[in-house]
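> quick one: sequence and predicted model below, then my questions.
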Amino acid sequence: MIRAIGFDLDGTLFDHRGAARRGVADFFTARGVTVTDVVVNAWFESESEHFERWRRGLIDFAEQRRERLRDVLPGLGLELPGDDAGLDAIFDDYLSAYRAAWAVFPGTRDLLDGLRRRGYRLGLLTNGSAVQQSEKLDRIGLTDVFDVTLISEQIGHHKPERGAFAALVSGLGVPPGECLFVGDDPTTDAAGARAAGLESLLIDREVMRPSDVSAAIDRALAPPPAAHHRPAASSPIA
């Protein structure tokens, strides 16, 4: 029986891609660039590549941001500063536009509050920097809803590592098999949770409405149907 539910943050509860799209649009428009799907997709591809390099410990968090600028800006005819400080200052402009668009997906707070009222313990497990992820939770009003909040940089384990999910279930006080993990990434969330012994639910906010997400969680929480056994035949009376 499921007694606790863990959630990913970006793309699951927090609309990262929506905020990033608006941030990219404002950031590049201010620099005279016509923002097309090609521009947005190039930004997301670079973000995914270098965030993964950070997750694997190959570069630090600030460097993965600089690498995005090095990937994308020259192809748009924008000059790159020659030093890290200059790159950091430019990325700060993007961050300001990104932060201005931060929001949860519609219905998120109602969903979480409803699960708490039903008696489930709730946890958050997110990959990212402690400073930025904590700031997100504060700004979007989710700091008080979780029994356990774990950020990969703080715990020293990143999803999909088993240690990240072990820390989650330990904090929630349940064995892995009694915890459902909800996330949007097939590898870091769904496969990682299953490999650590948790139940998992993969959601896609690009196509699922808030009601679809709630219904999917309800289905995942429902106990399996009881097996039906044919009654044993009566013994004949001797």
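That came through fine.
> from here on, just use CA atoms for contacts and neighbour counts.
OK.
> separation between Gly82 and Phe91?
14 Å (C-alpha to C-alpha, to the nearest Å).
> those two: which is more packed in?
Comparing Gly82 with Phe91 by other C-alpha atoms under 10 Å, the one with more neighbours is Phe91, at 17 against 8.
> off-centre distance for the longest helix anywhere in the chain?
In the chain, taking DSSP state H as the definition, the longest helix is helix 37-55. Chain-centre distance of helix 37-55: 16 Å, with C-alpha atoms, centre = their mean, to the nearest Å.
> one more to weigh against that first structure:
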Amino acid sequence: MSSTAKVDWEKVRAVIFDVDGTLYTQSRLRSKMLFDLLGYYALRPWRLQEMRILQRFRAEREKRPGQAIPDLENAQYTWCADGGGYPLEKVKRVVDYWMFNHPNKYLISCVYPGAHSFFTTLRQRGITIGIYSDYPAQEKLAAMDLAADIVVSSTDPHINHLKPAPQGLLYLTAQLGLSPSECLFIGDRPELDGVCAERAGMPCLIVDKQPYDQFTFYKQLENQLVATLTTPAHG
């Protein structure tokens, strides 16, 4: 489903969101992180290898779409360590800090306009909110002041599949007791989120590529939802 398609809100019991690039703008965050990274390593040139670790970690994951492997959580660090000849513990320390910890303080200023209001309206209408991300999302959600009813990551031990494998979405629907057709997945990458939803048999929207100060995607969805469901549809 395209970003402009009209949603049949009468049939939607749950909305499942990707996180990175879907709930917040990555370009804003990357600008802030680049400033911090350059400032930090300009004073510590002997540690520049750590920036290459971050690049390799992302690259190793990106070249494995749909990867299914036991203990994916630890395997992703091993891919980086083995491919670059880095100590495994160093890879974990650098990645966890620069990717999963340090950026969180900036997320609230990067949340897409309308996201908070859309979440509020979904709750008011009795529609369940789910999260499915390739990366751990609990701390990111807290940093963005957003709350979901269920949160799943590709690296969770009961998933162990990267997108576009549909296991994460199918697990969510099973936990919610819903069919995929009763859910809506919102993501930002057609080749990952879109294909993932297609393989799960779930309707999908792809976030509009709009400048941050002109971003109306969530406001438009909220208006559509309110206009369709003038009274709460689900208890």
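Yep, it's here. All of these numbers come straight from a predicted model, not from anything done at the bench.
> now the TM-score, please.
The TM-score (TM-score structural alignment, normalised by the length of the second structure) is 0.67; 199 aligned residues with a C-alpha RMSD of 3.6 Å.
> rewinding a little: who are the packing partners of the helix or strand following the longest helix of the first structure?
Using DSSP states H and E, the next helix or strand after helix 37-55 of the first structure towards the C-terminus is helix 61-72. Counting contacts by 3 or more C-alpha pairs under 8 Å, 6 or more residues apart in numbering; DSSP states H and E, helix 61-72 of the first structure packs against helix 37-55, helix 84-100.
> what's helix 61-72 of the first structure in contact with?
42-43, 46-47, 50-51, 53-54, 80, 84, 87-88, 91, 129 (C-alpha atoms under 8 Å, 6 or more residues apart in numbering).
> residue in the second structure matching Leu9 of the first structure?
The alignment partner of Leu9 of the first structure in the second structure, by TM-score structural alignment, is Val19.
> its match contacts Gln138, doesn't it?
No - counting by C-alpha atoms under 8 Å, Val19 of the second structure does not reach Gln138; the two are 10.2 Å apart.
> pull the number of nearby residues for the aligned residue in the first structure for Asp134 of the second structure.
When the first structure is aligned by TM-score structural alignment, Asp134 of the second structure is paired with Asn127. If you count neighbours by other C-alpha under 10 Å, Asn127 of the first structure ends up with 22.
> ditto for Glu62 of the second structure
Using other C-alpha under 10 Å, Glu62 of the second structure has 12 other residues around it.
> still on that earlier bit, now, among the contacts of helix 61-72 of the first structure, which is nearest to Val148 of the first structure?
Ser129 (16.8 Å; C-alpha to C-alpha).
> contacting residues around the residue nearest to the match of Leu9 of the first structure when sequence neighbours are not counted?
Spatial nearest neighbour of Val19 of the second structure, excluding adjacent residues (C-alpha to C-alpha, 6 or more residues apart in numbering): Ser133 at 5.8 Å. Ser133 of the second structure makes contact with 17-20, 152-154, according to C-alpha under 8 Å, 6+ apart.
> alignment lookup: Ala166 of the first structure to the second structure.
By TM-score structural alignment, Ala166 of the first structure lines up with Leu170 in the second structure.
> so its match sits in a helix?
Yes - Leu170 of the second structure: assigned to a helix according to DSSP: H, G, I helix; E, B strand; the rest coil.
> ok, and the closest non-adjacent residue to it?
Nearest to Leu170 of the second structure is Ala200, by C-alpha to C-alpha, 6+ apart, at 6.3 Å.
> test my guess that the one you found contacts Pro180.
Yes - between Ala200 of the second structure and Pro180 there is a contact at 6.7 Å, judged by C-alpha under 8 Å.
> ends of stretch 61-79 of the second structure, how far apart?
8 Å.
> tell me how far that stretch is from the chain's mean position?
That offset, for stretch 61-79 of the second structure, works out to 17 Å (C-alpha atoms, centre = their mean).
> and what of stretch 31-48 of the second structure?
25 Å.
> buried ones in it?
Within stretch 31-48 of the second structure, the residues that count as buried by 16 or more other C-alpha atoms under 10 Å are Met33.
> other residues contacting that stretch?
With C-alpha under 8 Å, 6+ apart as the criterion, stretch 31-48 of the second structure contacts 103, 106.
> now the strands for the second structure?
Per DSSP state E, the second structure carries strands over the ranges 14-17, 128-133, 150-153, 183-187, 204-206.
> pick the most deeply packed of these.
Of all the strands of the second structure, strand 183-187 has the most neighbours on average by mean count of other C-alpha atoms under 10 Å, namely a mean of 26.
> and that strand, which stretch of the first structure?
Residue span in the first structure matched to strand 183-187 of the second structure, by TM-score structural alignment: 179-183.
> do you know how far Met208 of the second structure is from Arg125 of the second structure?
Residue 208 of the second structure: Asp, not Met. 24 Å.
> my error: substitute Lys219 of the second structure in the last question.
Distance from Lys219 of the second structure to Arg125 of the second structure, by C-alpha to C-alpha: 15 Å.
> and Thr25 of the second structure, by the same measure?
In terms of C-alpha to C-alpha, Thr25 of the second structure sits 26 Å off from Arg125 of the second structure.
> which one of these two has more residues nearby?
Higher neighbour count among Thr25 of the second structure and Arg125: Thr25, with 22 against 18, using other C-alpha under 10 Å.
> verify the stated contact: that one with Pro211.
No - counting by C-alpha under 8 Å, Thr25 of the second structure does not reach Pro211; the two are 9.1 Å apart.
> list the contacts for Phe185 of the second structure?
15-18, 193, 197, 202-205.
> can we see that at 7 Å?
15-17, 197, 202-205 (C-alpha atoms under 7 Å, 6 or more residues apart in numbering).
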